[in-house]
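Trainee: mind looking at a prediction? Sequence and model below.
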Amino acid sequence: MTDARWLDPEERQAWLALLAVTTLLPGNLDGALQRQGRLTLFDYHVLAMLSEAEDRSLPMSELASRTYSSLSRLSHVVKKLEQRGWVARRQSSEDARVTTAVLTGEGFAAIEQMAPGHVGSVRQAVFDGLDHRDVADLERIGKKIVQQLEPSSWVLREPRINS
């Protein structure tokens, strides 16, 4: 016998639900973005993080943190976005060892154009079926899981935006 801590029936059902979400949601949102702008969800996320940053720029290491990716994966995607004219890489004026990703005007215009459709897809896929309490629970639970996976995560440091 093993010393495994097996999931109880309630944990198993929660795990299967989470697994289904993590499997189905990216493909659903990727599909909508592919039709709209030939982007993946990750590509869009990179553009979105840059669009929300001060001066629309971030050091590559910070952008990797905000997009939960490795520097090599991020570098590959930034190169693809550079080829479209949406992102530029620049040497930091404060530290020559630091490379900064900058959202171009063309990139900002592209994300501005895609954002309404993307938000509509997110709303339809996730939020239309939830009430305010569900949304608060989703945030609370998601942050707890992220805390276990990535304790220094940007999402845990980001202040909540109240509207």
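Mentor: Nice, I can see it.

Trainee: could you use CA atoms for every contact and neighbour count after this?
Mentor: Fine.

Trainee: can I assume residue 51 is in contact with residue 108?
Mentor: Yes - assessed by Cα atoms under 8 Å, residue 51 is found in contact with residue 108 at 6.6 Å.

Trainee: and the two? which has more neighbours close in?
Mentor: Legend: neighbour count by other Cα atoms under 10 Å for residue 51 and residue 108, higher for residue 51 (21 against 18).

Trainee: against which helices or strands is the longest helix seen in the chain packed?
Mentor: Ordering each helix of the chain by length in residues (DSSP state H) puts helix 9-37 first. If you count contacts as 3 or more Cα pairs under 8 Å, 6 or more residues apart in numbering; DSSP states H and E, helix 9-37 packs onto helix 41-52, helix 105-125.

Trainee: highest mean neighbour count out of those?
Mentor: When the helices and strands packed on helix 9-37 are scored by mean count of other Cα atoms under 10 Å, the highest mean neighbour count falls to helix 41-52 (a mean of 19).

Trainee: roughly how far is that one from the heart of the chain?
Mentor: Here the centre of helix 41-52 is set off from its chain's centre by 7 Å, with Cα atoms, centre = their mean, to the nearest Å.

Trainee: let's bring in a second model and compare:
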Amino acid sequence: MKQRVPRMNDQESAAWLGLTATLQLLPAALDRQLQRDSGLTHFEFVVLSRLQLSPEPTMRMTALAEATVATLPRLSHVCGRLEKRGLIERSPCPEDRRATNVRLTSEGRRELIHSVPGHIATVRRLVIDALTPEQLDALAEIMGTINTRLASEPTDP
């Protein structure tokens, strides 16, 4: 039996359509800037950033996939591209032969550091500078609420 779901009112619809438009437009804009300035996609930038911020010099692929909210196949494909460019290195995990470790190379660190100023400038131009301090506080609160709910969703289909 199909469950009946109430229709969205005008306020709910406007909020939802605004969010979905942002979810489409913002990643594309971030990709354009990063590709133009450093040849990275936004997801590659996120992968390199997570490795840079890791307290250990290496991360297991499974931990990196969780940190970047990616599937292992997607992450493996992206890591293959980053490895070919010399930005990361992958190696078998000594503690678990089934696992793979990933490490940011010196070249990867340099590329990430080079790409950060342009990325921050783009984020400021497109998002941060468009909002008042009160709106930024509201956005942070809203995103925290949504992300908490998303994190608690079951991952099984």
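Mentor: Noted; the coordinates are in hand. Please read these numbers as outputs of a predicted model, since none were measured by experiment.

Trainee: could you get me the TM-score between them?
Mentor: The TM-score (TM-score structural alignment, normalised by the length of the second structure) is 0.89; 152 aligned residues with a Cα RMSD of 1.8 Å.

Trainee: columns distance to residue 138 of the first structure on top of the helices and strands packed on helix 9-37 of the first structure, output as TSV?
Mentor: Below are these laid out as TSV (distance: least, Cα to Cα, whole Å):
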stretch	distance to residue 138 of the first structure
helix 41-52	19
helix 105-125	14
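
Trainee: name the nearest residue to residue 143 of the first structure, ignoring sequence neighbours.
Mentor: residue 156 (6.6 Å; Cα to Cα, 6 or more residues apart in numbering).

Trainee: do residue 49 of the second structure as well
Mentor: Of all residues not flanking residue 49 of the second structure in the chain, residue 112 sits nearest, at 7.1 Å (Cα to Cα, 6+ apart).

Trainee: what sits against the alignment partner in the first structure of the one you found?
Mentor: Under the alignment by TM-score structural alignment, residue 112 of the second structure pairs with residue 111 in the first structure. Residues counted as contacts of residue 111 of the first structure (Cα atoms under 8 Å, 6 or more residues apart in numbering) are 44, 47-48, 51.

Trainee: do residue 64 of the second structure as well
Mentor: Contact analysis of residue 64 of the second structure by Cα under 8 Å, 6+ apart lists 47, 50-51.

Trainee: swap in residue 48 of the second structure?
Mentor: Residues counted as contacts of residue 48 of the second structure (Cα under 8 Å, 6+ apart) are 104, 108-109, 112.

Trainee: now flag whichever of the residues you listed is closest to residue 128 of the second structure.
Mentor: Nearest to residue 128 of the second structure among those: residue 112, at 21.2 Å, using Cα to Cα.

Trainee: rewinding a little: of the helices and strands packed on helix 9-37 of the first structure, give the one that comes closest to residue 78 of the first structure.
Mentor: Closest approach to residue 78 of the first structure among these (Cα to Cα): helix 41-52, 8.1 Å.

Trainee: just checking, residue 155 of the first structure touches residue 66?
Mentor: Yes - applying Cα under 8 Å as the test, residue 155 of the first structure and residue 66 come out as touching, 7.4 Å apart.

Trainee: circling back to that earlier point, relative to helix 41-52, how tilted is the longest helix of the first structure?
Mentor: 80 degrees (axes from the mean of the first three to the mean of the last three Cα atoms, to 10 degrees).

Trainee: so for helix 9-37 of the first structure, what gets flagged as buried?
Mentor: The neighbour-count check on helix 9-37 of the first structure (16 or more other Cα atoms under 10 Å) flags 29-33 as buried.

Trainee: now render the residues you listed as CSV, adding distance to residue 129 of the first structure.
Mentor: Formatted as CSV, the buried residues of helix 9-37 of the first structure follow (distance: Cα to Cα, whole Å):
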residue, distance to residue 129 of the first structure
29, 16
30, 20
31, 20
32, 19
33, 21
